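Engineer: Pasting the sequence and the predicted coordinates here, then a few questions.
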Amino acid sequence: MTSITDAVASLEQDRSTFTASLATAMAQGAQFGQVAAQTRAAQIEIDSAIARAKAEQIAADAATSRITAAINARTTVLQTVQTAKTGAGQPLSDSVANALKAAVLDANGGDQAKLDDAIDKVKTLDTDIATTADDEASVLTAALDTLATKKADLVTKKAAALDLLAMIEGSAGILATQLSAAKDALTRATTLATTDGDAAHHAAIVSYVDYSRLRDGLAAGLANNGLGDDWATARDAWLSAAAAVAAAEEAVIEKRLDWARAVAEQTARLATRAVKAAEEAAGAF
């Protein structure tokens, strides 16, 4: 099992690494400005993850304190139950239970078969009452599971759409930078190619490779004219997922109300259980 302590230690190590990376990026000048910005964002995310992990540890520690107290209380009660069951003449002892059964049998005419039938009828009623809200509870659980699935899908679809948006928003600046770099590479390669000396001619090859790579990339940008359609698809998927969450939330609200009604019915049946159970038992005689 991975401990919170180990996880936090790993995150803190990452933070130290990112701090060093940030210093390096800033020292390398404006061309590494984007790296520096991303590194700062990563530091913020790391700090947030550390805070969340520590909060979970605190919550788990608090829950452990509560469970310890609860187990101790349960153990105390179980000891009382054990005494009530095993002590001579205690309310849960076999002798007391057998005496009560004999008294009930005698009070109802002494017919064991009829008494067993009456007991079964009461137990059947109790089972029916106990399961009054089971169907509604199952439906509600399924609705909650569906809602969780839809929410997870919404997170994925929304993130994909926003990532695409960020890419499209940044593409103009990137393309402009690439175009300027391609022009510079063209000028540099042309100049080096016409300069005397092998060193200049070899350097011209490097500049030509840079120019070709940038030229091909810009050509690909010209060919990719479907970003508007890509955005529409991503946006529609986002909104469709959001609509699915809303529908799932509606279902949960409805099913929770159905369950509440069933529980209220169960409570009402429990209130009249003694009378109804006596009527059921009487039917066996």
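Structural biologist: That came through fine.

Engineer: For the rest of this, base every contact and every neighbour count on C-alpha atoms.
Structural biologist: Noted.

Engineer: Check the gap between Thr149 and Ser240 for me.
Structural biologist: 14 Å (C-alpha to C-alpha, to the nearest Å).

Engineer: Please apply the same query to Ala274.
Structural biologist: Ala274 sits 52 Å away from Ser240, going by C-alpha to C-alpha.

Engineer: Quick one: end-to-end length of stretch 103-119, please.
Structural biologist: In stretch 103-119, first residue to last residue: 14 Å (C-alpha to C-alpha).

Engineer: List the buried residues of it.
Structural biologist: The neighbour-count check on stretch 103-119 (16 or more other C-alpha atoms under 10 Å) flags 105, 114-115, 117-119 as buried.

Engineer: May I ask you to confirm that Arg269 is in contact with Ile129?
Structural biologist: Yes - assessed by C-alpha atoms under 8 Å, Arg269 is found in contact with Ile129 at 6.7 Å.

Engineer: quick check, nearest of the buried residues of stretch 103-119 to Ala55?
Structural biologist: Ranked by distance to Ala55 (C-alpha to C-alpha), these are led by Ile119 at 52.6 Å.

Engineer: next up, a second structure to put side by side with the first:
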Amino acid sequence: MPDWTSAASHRRSRPVTRRDALRYATALAGLGAVSLGPGTPTAAAAAPTLIDFAAKQIPAQDIRAAGHSGVVNYVSTSRPGSSFGAKPITLPYARSLTAAGLVIVSNYQYGKPGGTAPSDFTRGYAGGVVDARTAWQLHTAAGGGQSAPVFFTIDEDINRDTWNRLALPWFRGINSVLGVQRTGIYGGIDTCEWAAADGVIGRSSTPGRWWAWQTKAWSGTKVHPGAVLYQRVVATASNPGPLVGGLEVDVNDVLASDVGQWNLHP
């Protein structure tokens, strides 16, 4: 059974404390050039953050000026009836981020609950095959690393039955194309745990960490010790995110030296 799952039985219910935050900051201090890449903003060195956004491509200099170390960017297209400027990431934009010393992590999300396309995971195994092929084509077209993972999104609070019936087969389909090691998950703490327990996401080179990008949503106050990224700020109409380049963004805490950034996975 995965390390993460066994750890969860002892640690999952414990809320994040000030000591936890200090421990994360200490562990992350000095990531700098080796782990996140050359030119990482020094202001973010003690506690690196990555931002994610969809509406438009935010200039690299604005991201650096805001003190962030890089981005999680989409390797998926816009849903019908929408036109997001940052979906998918393009080669020129990726080059501009890299030239500015910013790192890039890939994420796939096409559908959305209540959107013009249903949540991706509801399409099961066959949908996973199609989504993985699309994600990898867009990832590589933009210069993404050949061994870098893609994080696939569960953007709603699902129960274990829904995971077993729909989401798990979807991830199996993704695995059939990318392999487990290049597959990651975005979701609440439960879906991240289930993905690790069922062996459908890969491991970071950081000991004890998995390709799990945990969102604050549906997680209460808990941050799992196996996650590599934690979406601490989720921009909503009632709770706006910080502005970077004039756009509201989500903010993600870096919890491991290896979060799947392209420059570590050529």
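Structural biologist: That came in fine, so what should we check first? Worth saying up front: this structure is predicted, and the values here are computed from it rather than measured.

Engineer: TM value for the aligned chains?
Structural biologist: The TM-score (TM-score structural alignment, normalised by the length of the second structure) is 0.19; 91 aligned residues with a C-alpha RMSD of 6.6 Å.

Engineer: From Ala241 of the first structure, how far off is Trp231 of the first structure?
Structural biologist: For Trp231 of the first structure, the distance to Ala241 of the first structure equals 15 Å [C-alpha to C-alpha].

Engineer: Neighbour count: these two, which is higher?
Structural biologist: Legend: neighbour count by other C-alpha atoms under 10 Å for Trp231 of the first structure and Ala241, higher for Ala241 (21 against 17).

Engineer: how about the nearest residue to that one, chain neighbours excluded?
Structural biologist: Once flanking residues are discounted, Ala241 of the first structure sits nearest to Leu154: 4.9 Å by C-alpha to C-alpha, 6 or more residues apart in numbering.

Engineer: go on, Thr146 of the first structure?
Structural biologist: Ala248 (6.6 Å).

Engineer: The helix or strand the one you found falls within: what's the following helix or strand?
Structural biologist: Using DSSP states H and E, Ala248 of the first structure sits in helix 227-271. Scanning forward in sequence from helix 227-271 of the first structure by DSSP H and E, the next helix or strand is helix 273-282.

Engineer: any idea how far Ala27 of the second structure is from Gly70 of the second structure?
Structural biologist: From Ala27 of the second structure across to Gly70 of the second structure, the span is 19 Å (C-alpha to C-alpha).

Engineer: So those two - more neighbours on which side?
Structural biologist: Set Ala27 of the second structure next to Gly70 and count neighbours by other C-alpha under 10 Å: Gly70 wins out with 28 against 15.

Engineer: quick one: contacts for the more buried one?
Structural biologist: 49-51, 63-64, 97, 102-104 (C-alpha atoms under 8 Å, 6 or more residues apart in numbering).

Engineer: Now tabulate the residues you listed in JSON lines and tack on secondary structure.
Structural biologist: Listed next are the contacts of Gly70 of the second structure as JSON lines, based on DSSP: H, G, I helix; E, B strand; the rest coil:
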{"residue": "Thr49", "secondary structure": "strand"}
{"residue": "Leu50", "secondary structure": "strand"}
{"residue": "Ile51", "secondary structure": "strand"}
{"residue": "Ile63", "secondary structure": "helix"}
{"residue": "Arg64", "secondary structure": "helix"}
{"residue": "Leu97", "secondary structure": "helix"}
{"residue": "Leu102", "secondary structure": "coil"}
{"residue": "Val103", "secondary structure": "strand"}
{"residue": "Ile104", "secondary structure": "strand"}
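
Engineer: ok, Val209 of the first structure to Gln178 of the first structure distance?
Structural biologist: The gap separating Val209 of the first structure from Gln178 of the first structure is 14 Å, by C-alpha to C-alpha.

Engineer: Relative to Glu45 of the first structure, how far out is Ile129 of the first structure?
Structural biologist: Using C-alpha to C-alpha, we find Ile129 of the first structure at a distance of 52 Å from Glu45 of the first structure.

Engineer: Which of these two has more residues huddled nearby?
Structural biologist: Comparing Ile129 of the first structure with Glu45 by other C-alpha under 10 Å, the one with more neighbours is Ile129, at 19 against 14.
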